[in-house]
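**Q** Using only what follows, build the 3D model:
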Amino acid sequence: MNWRLEIAVQTPAHSALGDVLSYTHPSPVAPGALVRVPLGRREVLGVVWSAQPAGADDGAAALELKPVGAVLDALPPLGAAWRDLVAFAARYYQRSLGEIALAALPPQLRDLSAVQLARRLKRQAAPAAAAASACVPALTPEQAQALARYETESGPFLLFGSTGSGKTEVYLQAVAALLEREPQAQALVMVPEINLTPQLEARFKDRFGSGAVVSLHSGMTNPQRLASWLAAHGATARIVLGTRMAVFASMPALKLIVVDEEHDPSYKQQEGARYSARDLAVWRGRREGAKVMLGSATPSLESWHQSRPAQGEDGGGRYARLAMPSRIGTAALPMVRLVDMGLQPPRTVLSAALLDAIGQRVARGEQSMVFLNRRGYAPVLACGDCDWKSECPHCSAFRVFHKIDRTLRCHHCGFTERVPRACPACGNPDIAPVGRGTERLEEHLGELFAGVRRPDGSPVRIARIDADSTRRQGALESQLAAVHAGEIDVLVGTQMIAKGHDFRRITLVAAANPDAALFSSDFRAPERLFGLLMQSAGRAGRDAAYLSAQGATAEMWVQTHHPRHPLFAALRRHDYPAFAQRELQERAAAGMPPFAFQALLRADARTQEAAQAFLNAASAAAEGLEGAQHVTRYSAVPHAIQRVANVERAQLLVESASRRALQRLLAAWQPLLHGLRKAPEGKGVIRWLVDVDPQSI
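**A** This is a model prediction of the structure:
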């Protein structure tokens, strides 16, 4: 008897091929098993979703089904909980089942034959028992209270701890208690960015031993990712550390999920299936009976609202809020100083008072950090005679001037050219940079501090950490090591240096130019800015003993043209609850998340007119769909950067006070969108996608 297998293969949602494809096999295959199947002219990896005997009622259709090429039976099948997670993500984020399932597997697994995989599995190490080391620091009363509530309540939990309050130690001890209670259990710990994994990995390996811990992120080589995934899937690894992709790791004994810096936008995937790893972590914890702990000094407003205490008729949120407002030891949060740039001389980059404060710290052997969230030398190169600017010929954006290699580089499409010797439009040789990036700020500081000396008489050492300076493998690790060793006096960088790093000798942090986000069209911009400034401030004064020995106080300097803005008033007090209360009141009044639910229908086309015509036709087609009366559809508009790599981009926002109504509409909309793509309204459209719970609009 032949068996009919429904198999998930990697097909994008807009291909309209459906969630699973049917194949035949002479024997039953367990759901979750990996197989190799023919698809077109290729043989691809697939995941068996269901199997049933090929009955007589299948008729001639069964005869046309292609047979499975091979079953990778050396690998235990992916569990029902993992398949449920993938199915939920595909359904909620409006993607195909196979697209989510196959993207969640390590790339190298797609190329291995059954024999190669079996050989690889034989090399896997035996499960390692995790044993906590003796060097466990004593808990503060706040840490102990948070852990006590975590142990006795079900969660999910929001660990709201100020920077330097010891959230990582809470994670470590929660994992240690779990593994002591259940030695075979597994824990997943997620961080938002790759550059935060090395120091976290070192702490976990010191505590639990290297054999019990593996990492999982896109910065690893394919063989490394496969080895880590197999260790997690086979329960060899007790602890998996990773970025957003790790939320899909196959962990059959998962009992705890930690999402550190849960507010970070990096947890939202911005290409392909646009899922939120933080939200999927909460769903996965509920499905698998695993406890979930979200941690942040500046939680997302969605999580903060979900952790609100019950008041009156409001029954409160679904999360339990664990508060740790104090820093460990006697370290105080840095004093925030606002510099009114409106009172400074024109074209001032760094105020005289700030430069003096940095100079004093250099003279005492302390470290300072200057934060500017714009890389490159200058955002624009311009001609003063004819108004030529370094526009990208392929994007509606300017190419950034990078002085270090004398290039103009588009940060959207990657188009790069050498800097012209004269203006391409009028021949004027005096083309000049406009604005400042981290590269120019680094140069400027070098000029200003050329005569300043360190305590040993040597010159000031300035370093820059951004996406350009850390391109080479190992560059970031070596630069961070130099900062930790005290070899750097002034560190300049983008948001890469603002998050999570435990710099012990930094006593001053400065934000050079944060005003742009105050008046952005994106309603989430103030939330992101406040979080970034609070996180930046948290890099200063983390070591109370060092501050005391230096006789110094930690400071955060903010240069702004709007010193009376309410955001800065809350920042000066380190008062996240006050900031969140004001923002939530404004969002409630405007009917914005978390009091409403949103999705974007995006279209890429050869012309802006074609993209908007497709979106407006899609909006009209949705009129009679189930739930449409409860969903507001706005007009199609261009993206903020409407052209990238010669592709025009437009978007249409849909919004509802009911998540259920929005999901019903999106599900019913899918077949209409597939049809429109092939209709005259879809002419010129290259691709379309649905972005559920978008992080930027």
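
**Q** C-alpha from now on. contacts and neighbour counts both.
**A** Fine.

**Q** what does stretch 364-374 rub up against?
**A** If you take Cα atoms under 8 Å, 6 or more residues apart in numbering as the criterion, stretch 364-374 is touched by 358, 361-362, 436-438, 454-455, 486, 488-495, 497-498, 505-514, 536, 550.

**Q** now do stretch 289-302
**A** With Cα under 8 Å, 6+ apart as the criterion, stretch 289-302 contacts 154-163, 167, 254-264, 281-282, 284-285, 527, 530-531, 534-535, 576, 580, 584, 593-594.

**Q** coming back round to it: which of the contacts of stretch 364-374 are buried?
**A** 358, 361-362, 436-438, 454, 488-495, 497-498, 505-514, 536 (16 or more other Cα atoms under 10 Å).

**Q** now, which of the contacts of stretch 364-374 lie within helices?
**A** Judged by DSSP state H, these include 358, 361-362, 438, 536, 550 as members of helices.

**Q** Adding distance to Ala320 as columns, could you present those residues in JSON lines?
**A** Output for the ones in helices among the contacts of stretch 364-374, formatted as JSON lines (distance: Cα to Cα, whole Å):
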{"residue": "Ile358", "distance to Ala320": "41"}
{"residue": "Arg361", "distance to Ala320": "41"}
{"residue": "Val362", "distance to Ala320": "44"}
{"residue": "Thr438", "distance to Ala320": "40"}
{"residue": "Ser536", "distance to Ala320": "26"}
{"residue": "Gln550", "distance to Ala320": "40"}
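
**Q** Alongside the first, I'd like the structure of this one:
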Amino acid sequence: MSATPPPPSVLGVAIPSPLRRLFDYRPAATPPTGGWQPGVRVQVPFGRRQVVGVVLECRATSDLPLAKLKPIDACLDATPLPADWLWLCRFTARYYQHAPGDTLHQAMPALLRQGRTLEARTRERWQITEAGADEAPPTLARAPRQAELLTMLRQHPHGLVSQAILAQSFGRDQLQALERKGLIMRLEEPLTAAAPSGGPLLAEPALPLNREQATALAALHERLDGYHPCLLHGVTGSGKTEVYLQLIEAVIGRDRQALVLVPEIGLTPQTLARFRRRFRVPVVALHSGLTDHERLDAWEAAASGRAPIVIGTRSAIFTPLARPGAIIVDEEHDGSFKQQEGLRYHARDLAVVRAHHHGIPLVLGSATPSLETLQRARSGDYRHLRLTQRASRHAPARLELVDLRGRPRRGGLIPPVIDAIEATLSAGHQVLVFINRRGFAPTLSCHACGWLAECDHCDARLTLHRQPPLLACHHCDHRQALPDACPECGSADLRPLGSGTERTEETLAERFPDVPVHRIDRDSTRRRDALEQTLAEVRRGDPCLLVGTQMLAKGHHLPHVTLVVVVNADGGLYASDFRALEHSAQLLEQVAGRAGRAAHPGRVLVQTMHVDDPNLRLLAARGYDALAEQLLEERRIAALPPFRFLALLRLEGAQETAVSELGNRAAQALRTYLGERALDVDCLGPVPAPMERRQNRYHLQLMLGAEKRSRLHEASAWLVAWLEAEPAARRVRWSLDIDPQTLS
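**A** Model prediction:
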């Protein structure tokens, strides 16, 4: 037998801080049940605070004398946190050049950060025994309420929870009396993801598949036991979700778990409801709308294996799974999967890494795949599965470009488009009007001198809102009252410039007073469940008008919408970001996909000032796939992603000179390092960010580019180390974004 290794003298602990290092502590006198191991949470002194950290290293030595190390105050776990979660967190910190302690902190539920134990909350369930299933015993002749309670429980063979029993005016004394007599028994079951009571896996039968769906599912079934990345490239309404459901049925049949990622919290209830209708197994959700207790319960249910299906938004990629079987990323192209603050990870990319680590199938689904995913499918790294037919058998509606030039507008809409809306409503159908700008108007203008309402804290204009009336900055959330007169010339002739969702809603309500108008944007859906309640009303099928932002474009099934109107398609065509055209085309195709998903064909009218733009014409004539092929060729020639890897250093501070000086010094130091090492990495900048001043802070950017990911990471790691050692960097906020999705 091998000798038991001696207990470690030093524990390397990851502390929630921006420092990219571990902190050494002496072990506590009492070790955890399984001994000191990576993944155990501990409570430690850190400065003047007590914090919760995670042990990542168990060593015999430290760079500091052992006598100077502080001891750990308490061990919070008997056993380590899940191993798959710990592996993913360590990879994430390493790949995204982020502090390990902060990575672990952000990847765990809030209650675990506070020291709460990872264990299931339980509830009581009372169930009839064999003795209680017989005729009412004589012992209950003088206890009529106990007899009534026993009769009620006989009608529920699988039992009732205590809350349901107490709600029927029964008391705990009656429950305990029946338990003492052996007529009922008390069971403790998890509050979340309790096991169902036997029966078949499916609560409703699977839908029949068309030939393309069946072919895609067969390809996914071929390799359920190994890493098998697939792009499920299906037009909107082609039945991608049904393929997901039937793949998950096979995964659960093998006693494994499936993780499904969706881009927006608004899609979670819809997806959750469909999965719960289909399966008779626990389905848990993880998203920002949950309470801390609900989130921890779902996390624990997944980690223990009680929840075979986990559905969540971006952060759900960090959910531990006891028996991982498949990962599905729906709408994989969506920008919501990229975290834009703090730990700047991309959930889709981590899903790829995690599926490879576990050796399980990965499905990336989209009607408009990102160029990165499309290129990997073209190169053979991913299997490319196509769904070209809609379940409704109607072909997807093509974009019809409508020229805005020289035409009068009301609420952003020109007369021919308003006529088309009227005709659609008269036919008993619904209309979706898409305008990706909330508020009443993009800004307020003086008709006399040309003054524009601008934010005092940002290089941006203030948006005019009517509900309530005010001017608001959508970048720093600054708000101010409407002026009575122009602050420049004193004129009272102040006019809204352009249209937002509120103005379009007002125009349509005036034009069609007998038709309900539902506005869906971030302002109108702040109340919990507001979006679901509105969509439930829309799905009843009565003629109505939907006015909304991109919240409406993502995955919602609106079977009675037959006309989609895009108020202005020009916003993203000429932006400075090289991804702007890709993202705009995806958004247009996605919103167009809301039309004609059921019995009636759809129509999409796109208003634009640039009907002759070649990219827009290609998108309208041949669809997203043709435009994506052209964009990929342009990216290849320009050496841009997906043919090159990027990292973006963002610098910001209240003093413009301090930000500029640090940016120039960092660029000079990095170029010197790259030259000495002969690394094939480009260093571009520093240059001001597209919005240089935001929230009264100045923003600067430095971009790194390389053909090889390893070279980019070597240069990035050196730059991070230089900044951490540079005293001037302590006066400027900085962050490094690996694989940035936007340059703003």
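
**Q** Can you pull the TM-score for these?
**A** The TM-score (TM-score structural alignment, normalised by the length of structure 1) is 0.91; 660 aligned residues with a Cα RMSD of 2.2 Å.

**Q** these two touch, right, Met496 of structure 1 and Asp468?
**A** No: if you go by Cα atoms under 8 Å, Met496 of structure 1 and Asp468 don't touch, sitting 11.2 Å apart.

**Q** In strands only, show me the contacts of stretch 289-302 of structure 1.
**A** 157-161, 254-260 (DSSP state E).

**Q** Can you give me the neighbour number for the residue opposite Ala689 of structure 2 in structure 1 once aligned?
**A** With TM-score structural alignment as the criterion, the equivalent of Ala689 of structure 2 in structure 1 is His639. Using other Cα atoms under 10 Å, His639 of structure 1 is surrounded by 17 other residues.

**Q** Could you do Met293 of structure 1 as well?
**A** Counted with other Cα under 10 Å, residues neighbouring Met293 of structure 1 total 27.

**Q** quick one: what's aligned to Glu372 of structure 2 in structure 1?
**A** In structure 1, Glu372 of structure 2 lands on Glu302 (TM-score structural alignment).

**Q** For Ala617 of structure 1, see how far away its match is.
**A** Applying Cα to Cα, to the nearest Å, the value for Glu302 of structure 1 to Ala617 of structure 1 is 32 Å.

**Q** What range does stretch 130-145 of structure 2 cover in structure 1?
**A** Structural correspondence for stretch 130-145 of structure 2: none found in structure 1, per TM-score structural alignment.

**Q** now Pro513 of structure 2: how far from Gly490 of structure 2?
**A** On the measure of Cα to Cα, Pro513 of structure 2 and Gly490 of structure 2 end up 37 Å apart.

**Q** Per the alignment, name the residue of structure 1 opposite Ala725 of structure 2.
**A** Aligned counterpart of Ala725 of structure 2 in structure 1: Gly675 (TM-score structural alignment).

**Q** did I read that right, its match in a strand?
**A** No: using DSSP: H, G, I helix; E, B strand; the rest coil, the assignment for Gly675 of structure 1 is helix, not a strand.

**Q** Spatially nearest residue to the aligned residue in structure 1 for Ala472 of structure 2 (excluding sequence neighbours)?
**A** By TM-score structural alignment, Ala472 of structure 2 lines up with Arg409 in structure 1. Using Cα to Cα, 6 or more residues apart in numbering and skipping the chain neighbours, the partner closest in space to Arg409 of structure 1 is Thr416 (4.4 Å).

**Q** cool, Arg110 of structure 1 as well?
**A** Leu45 (5.3 Å).

**Q** residues contacting that neighbour?
**A** Shown in contact with Leu45 of structure 1 (Cα under 8 Å, 6+ apart): 9, 34-37, 102, 110-111.

**Q** do the same with Pro31 of structure 1
**A** Contacts of Pro31 of structure 1 (Cα under 8 Å, 6+ apart): 47-51, 77-78.

**Q** Mind picking the two most distant members of these?
**A** Greatest spatial distance in the contacts of Pro31 of structure 1: Ala51 and Leu78, 14.5 Å, computed using Cα to Cα.
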